[in-house]
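[1] Turn this into a model:
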Amino acid sequence: MKRRDLLNGLSLATLSITSARAQSMLGVSSAPAPSVPAPAAPLAAAAQTQAPKLDDTVGAGFNRIVIARWGDALLPDAPAFNPNALTADQARSQFPYDAVIAGLIAPPPAQDGIPRLVMVVANPTAPARMVFPGGVDIPDVAGRLQGATILNLQYMSGRWVTVDGGYQSRRISDGTLCEITGPVAAVIGSTVQGLLAPQAGCATPWGNALLAEGNAAPWLKRLAGVGYGYDDPAQAPRFGWVAELNALDPGAFPIKRTALGRFARAGIAATATQDGRAVIFMSQDAPGGYLFRFIAATAATDGTALDSGTLAVAQITGDGIGWIDLPNTVPALVGAVDAAANAGGSPFDAPGGIAIATDNSAIYLACGGNAARTVPDALNPRTGDDNGHIVALTPPGGDVTAKSFAGKVVLSAGNPATTPGTDYAAGSNGWLRKPRTLNLAPSGALWIGTDQKGDTSLGADGLFIMQTGGPSPYLLSTAYLAPIGAAMGGVGFGGKTVFAAVRHPGATPGASFNAPATRWPTLRPDMPPQTTIIGLVRV
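    Reported below is the predicted structural model:
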């Protein structure tokens, strides 16, 4: 069995997975991460040091390790990576072009005692201009590059390694058969070929992964000549759903759960009530998108728990939100955005990533900003703003099924040297624009990933740590700055290691495969820039 070394020279650390609640249900424990050191530089100084560079910048207290890159072998029969002549065979068996970490799941302990993790990664995009020489599209290859990836990790001799050809390792793409269940299946069909444009995902407390499809329309058009009936307009309603996957079973089909509604998603997070019911929070991928909640009718461990329940939309009321139940009908589920608008849902400024505290005491929502907003409200406080902010929602008594939550803005983003209305806690040593992904560490710190869609001319995208409690709540520090053109695709936690996805480096608005803005991580003239899973190791 071939293995790629991931983390060298580490002492054995207790494993953790993305959802601490999932840890308890799976019998996995995690030690709290060390406290983040106090900022060494004031915010004003940080404003001058976040210009994008050809290389990345690692924050104080971490070492950066390259783990997996576009083109690395995933399956044992994978050919050598040849970016100048990509084939469908390469795309189906290698790590793909784009990546957003959906979650880490700990499999049951093995008899050999080796700690293991299964990483689930969403692969949203494969733009022809960055993937193919001359920008000449090859749709059948592009369709294989998008979808999802399951990656095996294990910890041996003091270091993490990936396992080429690991038991669970596989690709899910346009050619993968998916099951469709729930109220809409009787109308649109019980099966469909393909998972298209998943933008986000999460690990669940019951040990599965959720993959949230985005806007599939561009992919359906792009793949119209490839097959699978994508040129048939009747295919469209079979995409735009949340797919549930048992990532530990290499033979499991993705199951699209129609009770959660059909719309392009930017973020998703799962938790469970005290009586064991599944609760899913989801954000719409739009400049003025809605926040949705699904409460399952049965226990989360029920194999069909996500096939029946109540879908609701958030309405901003005063300084909090109220939840409005949507009709449990096929038209309302298929047209969830229209149903939300008709019910009186409130738009948020480009809502994205969602993170839920272990005890359900707080829910954090990233908002990327909306320059078209003309009327502010308590949870979208700025007009004409494209920098974004972060909202903290507080369910009463940790009851995530309550009809109303308190809410407040805990960070208003932007470069403090040039942007009016920014708001960072005193002592912060970093600033950010367009927060997109949120993940809570076992210590309770909120990890914020940013995404400026490749346009990093106003400052590098990166990872930032915001304290959520203790003596310095909302204090922000910089953990990592990505190279020019790159965005961050979420994180996951494994002991001293923070796994993170660095998306599409070099993909600035005017860049191409032949002329990228950087060739990170290799910086070699004969290699394209590569989306990379990195490990930030605490030192």
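
[2] make it CA atoms for all contacts and neighbour counts henceforth
    Noted.

[3] Next, count neighbours for Phe281.
    25 (other CA atoms under 10 Å).

[4] Where does it fall, secondary structure wise?
    Taking DSSP states H and E as the criterion, Phe281 maps to strand 277-284.

[5] helices or strands next to that strand in the packing?
    If contacts are counted by 3 or more CA pairs under 8 Å, 6 or more residues apart in numbering; DSSP states H and E, strand 277-284 sits against strand 265-272, strand 291-299, strand 351-356.

[6] so how far is the first one off the chain centroid?
    Looking back up the chat, that one is strand 265-272. 10 Å (CA atoms, centre = their mean, to the nearest Å).

[7] Need the contact partners of it.
    Contacts of strand 265-272 with the rest of the structure, by CA atoms under 8 Å, 6 or more residues apart in numbering, involve 21, 199-205, 212-215, 240, 278-285, 300, 351-356, 360, 437.

[8] structure for this one too, so we can compare:
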Amino acid sequence: MRKLLPIIGTPSDSHPGGRSSLTCRYRCGDACFHEVPNTSDNEYVGDVIAGAMGRRAMMRAAAVVTVAATAGAAGVAGAIPAAAATESISASSSKNSKHGRAARGLRYTSVEPNTADAVTIPDGYRQNVVIRWGEPILRGAPAFDPENQTGASQAGQFGYNNDFLALLPVPGEHRRQLLVANHEYTDEVLMFRGYDPANPTRNQVEVAWAAHGLGVVVVEEDRRTGALTAVPRHPLNRRVTATTEFRLTGPAAGSALLKTSVDPTGRKVLGTLNNCSGGTTPWGTTLHGEENFNQYFANGTRTTDKRYGLGTGATERKWERFDKRFDVAQEPNESHRFGYVVELDPYDPTSTPRKRTALGRVKHEGATVRLTDDGRPVVYTGDDERFDYFYKFVGSKKMKKGSSRAAREHNLTLLDEGTLYVAKLTGDSPAIEIDGSGKLPADGEFDGSGEWIPLATATAKGAVSHVEGMTAEEVYVFTRLAGDKVGATKMDRPEDIEPNPHSGKVYVALTNNTNRGVGTNAAADEANPRNANKHGHILELTERHNRADSTRFAWSLFLVAGDPEDPATYFAGFPKDDVSPISCPDNVAFDPHGNLWISTDGAQLGSHDGLFGVATKGSRRGELKQFLTVPKGAETCGPLVQDRRVLVAVQHPGELTGATVENPLSVWPDGPGKIVRPAVVAVWRADGCDIGV
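    Prediction:
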């Protein structure tokens, strides 16, 4: 029988969601230890039953699957170190599962749960580190020297804690692609020797400013090994930092709510912060979600500050000592200029990135795009907070095809006009049948219907609010409050949201919520069926008539994460004796076969975080297999699955309580005696064939 590993860390290191206290401190400002920002009394999902039978017919037509609980055990395998290009070793299970041949794209040996200080990959695969924190990518940037970093040197080097990843073609350059990466946040105690959290120096703060933001770097494939390596000083390479100039665009741009003493126009802002996940657009740009921006701003006292999680005192990094814009008492509107979806043109290093106010201001985990049948953009985004909401933006202007200058200029306006919606879900089971244990209701499934509630619409002539008591500008700047007012459904940390390019179904990763049903917090409901939910789940949406611009949808729980032997878990009906254990789904992506790939953050089952593939269709639907695990203290981010390559961002390796530069708790990626460095890793098959076939 498969046995899970003991829970990692000491009791003092056990934070909600499985993260270390160091991660909570630097990544999200100890959000889990603060009062839940959403104190609204929104409707419980199971309370709205009227008309459920009519909705049930629509859901059946949308082929929402039945949840069936089964018990069993899973078998998994593999383990290797990963600094240079190397092939994995050892395997204890075949490419075929116990229940027949695995789904196409998932025919690899599942990786065993483990705590190795390495990137562990399946037998028959190889890997290499593509690029590390601090590697020079711009002309004139010096070689990485952790003992002598400056803001100027870091601004020309690859940033810290990379998250979202995109690979785009480089026209006319064979075997080269353009890598776009987010640099979410910094771990100062792992970056600077002798760091004093109470008294950071100006140089340390300037390095941190430059280590945040976005990175664009050309990478090249080695035709002999399959490895990817960075091409330094390429003309397309670029760094965007916390001090780069941005434009605020869309309906809130120029609002009094966005004006500061430095920018009386309310249209120009310096920097982007805490960029988590993102997406690519059909017109060749990339989107980046500003997530836990609240932790960078000191002395927040207003109701709106509290709703967004701003603290009332000093910040962890003390940036307010070196720039007054990070002090709400001195610049009350500066924090209103963060929390947006950023759009970047990676093919133009001289372009000014834009913050798209029409998509609302929340803690955006990311933003993913698909087109309506008539060519208008639809953007899905989640607000990564306990009991917060997920959103959809439907543009009103059609994308122009082609690469002409006129087409590109037009397409760069697509996300400024349209309607912003928030999701409201209704379960089809009586509330009394949802007891918080994960036990299925009488109809044998967690499912229901939903609607997209309009919040505001922006046009070329102006914007109109659909929320009583709020102006359009207020909706776009205080989007969380707008969601509260219209009764949006409180979810268990809605993070990445991705539409499946094969089926059109939309998948929502709900990472966890250990506050669900605790104290006065909202209890379990049909869309979030477990109290003290530490493992998370994945929601599957079917838009009505499979139209991206529909305002109605059916929903069901596709996956309820945890130990497969736990009767509260569910894997889309696939036998649970043949799946990998999974905890805390975070980012998601799709492979060329339509399989969903899931990266985890803060896994609660004793193993390190990892990357998993799961079939979404056919007789193998729900078959989930672990593809890799990451080193000690690390999180798996930015999964990208191509025909012959998988990329992951290994974020915050060694980020464990008590770790410092002097006392490293990981030696990844370069071994003992070297500073721990976040990095991007590529994985491919040793025989050069497609992944998982």
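
[9] Burial-wise, tell me which of the helices and strands packed on strand 277-284 of the first structure comes out on top.
    strand 351-356 (a mean of 29; mean count of other CA atoms under 10 Å).

[10] Filter the contacts of strand 265-272 of the first structure down to just the buried residues.
    The neighbour count (16 or more other CA atoms under 10 Å) marks 21, 199-205, 212-215, 240, 278-285, 300, 351-356, 360, 437 as buried among the contacts of strand 265-272 of the first structure.

[11] Show me the strands in the stretch 401-539 of the first structure, by range?
    Applying DSSP state E, counting those that start in this stretch to the stretch 401-539 of the first structure gives strands spanning 404-412, 435-440, 446-450, 462-466, 476-481, 487-494, 497-503, 532-538.

[12] of all those, which lies closest to Leu220 of the first structure?
    Nearest to Leu220 of the first structure, of all those, is strand 497-503, at 22.9 Å by CA to CA.

[13] What are the neighbouring residues in contact with the alignment partner in the second structure of Pro516 of the first structure?
    Aligned counterpart of Pro516 of the first structure in the second structure: Pro664 (TM-score structural alignment). Contact analysis of Pro664 of the second structure by CA under 8 Å, 6+ apart lists Leu190, Gly654, Ile675, Val676.

[14] which pair in those spans the largest distance?
    Among these, Gly654 and Ile675 lie farthest apart (CA to CA), at 10.0 Å.

[15] Sticking with the residue nearest the centre of the first structure, tell me its helix or strand.
    What sits nearest the mean C-alpha location of the first structure, by CA atoms, centre = their mean, is Ala200, with 4.1 Å. Ala200 of the first structure is located in strand 198-203, with elements delineated by DSSP H and E.

[16] now that strand against strand 277-284, angle please.
    160 degrees (axes from the mean of the first three to the mean of the last three CA atoms, to 10 degrees).

[17] Provide the aligned range in the second structure for strand 198-203 of the first structure.
    The aligned range for strand 198-203 of the first structure is 275-280, by TM-score structural alignment.

[18] now swap in stretch 275-294 of the first structure and tell me
    Residue span in the second structure matched to stretch 275-294 of the first structure, by TM-score structural alignment: 374-393.

[19] Also stretch 341-352 of the first structure?
    With TM-score structural alignment as the criterion, stretch 341-352 of the first structure aligns to 484-495.

[20] circling back to that earlier point, among the strands of the stretch 401-539 of the first structure, which is nearest Pro39 of the first structure?
    Per CA to CA, nearest to Pro39 of the first structure of these: strand 476-481, 6.5 Å.

[21] Can you name every helix or strand that that closest one contacts?
    strand 57-58, strand 462-466.

[22] would you list the ones you listed in CSV and tack on distance to Lys496 of the first structure?
    Listed next are those as CSV, based on distance: least, CA to CA, whole Å:
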stretch, distance to Lys496 of the first structure
strand 57-58, 15
strand 462-466, 15
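
[23] Can you tell me which of those strands is packed in deepest?
    strand 462-466 (a mean of 26).

[24] Show me the contact partners of that one.
    430, 432, 445-450, 473-482, 487-488.

[25] relative to strand 435-440, how tilted is that strand?
    50 degrees.

[26] Which residue range of the second structure does strand 462-466 of the first structure align onto?
    The aligned range for strand 462-466 of the first structure is 610-614, by TM-score structural alignment.

[27] returning to what we had before: quick check: neighbours shared by Gly654 and Ile675 of the second structure?
    Pro664, Val667.

[28] neighbour count winner among those two?
    Gly654 (29 against 21).

[29] Is Thr551 of the second structure in contact with Lys424, as I believe?
    No. At 10.4 Å, Thr551 of the second structure does not count as touching Lys424 under the criterion of CA atoms under 8 Å.

[30] More neighbours: which of those two?
    Lys424 (24 against 16).

[31] which position in the first structure aligns with the more buried one?
    So, by TM-score structural alignment, Lys424 of the second structure is matched to Gln315.

[32] how much distance is there from stretch 323-342 of the first structure to the middle of the chain?
    With CA atoms, centre = their mean, you get 25 Å for stretch 323-342 of the first structure.

[33] List the buried residues in that stretch.
    So for stretch 323-342 of the first structure, counting by 16+ other CA under 10 Å, buried means 323-328, 330, 332-334, 336-337, 339-340.

[34] So which of those residues belong to helices?
    The helices, defined by DSSP state H, take in Val330, Ala332, Leu333, Val334, Ala336, Val337, Ala339, Ala340 from those.

[35] Any figure for the gap between the third one and Ala185 of the first structure?
    Right, the one you point to is Leu333 of the first structure. Separation of Leu333 of the first structure from Ala185 of the first structure (CA to CA, to the nearest Å): 11 Å.

[36] for the fourth one, same thing?
    The span separating Val334 of the first structure from Ala185 of the first structure equals 11 Å under the rule CA to CA.

[37] and if you look at the first one?
    The span separating Val330 of the first structure from Ala185 of the first structure equals 9 Å under the rule CA to CA.
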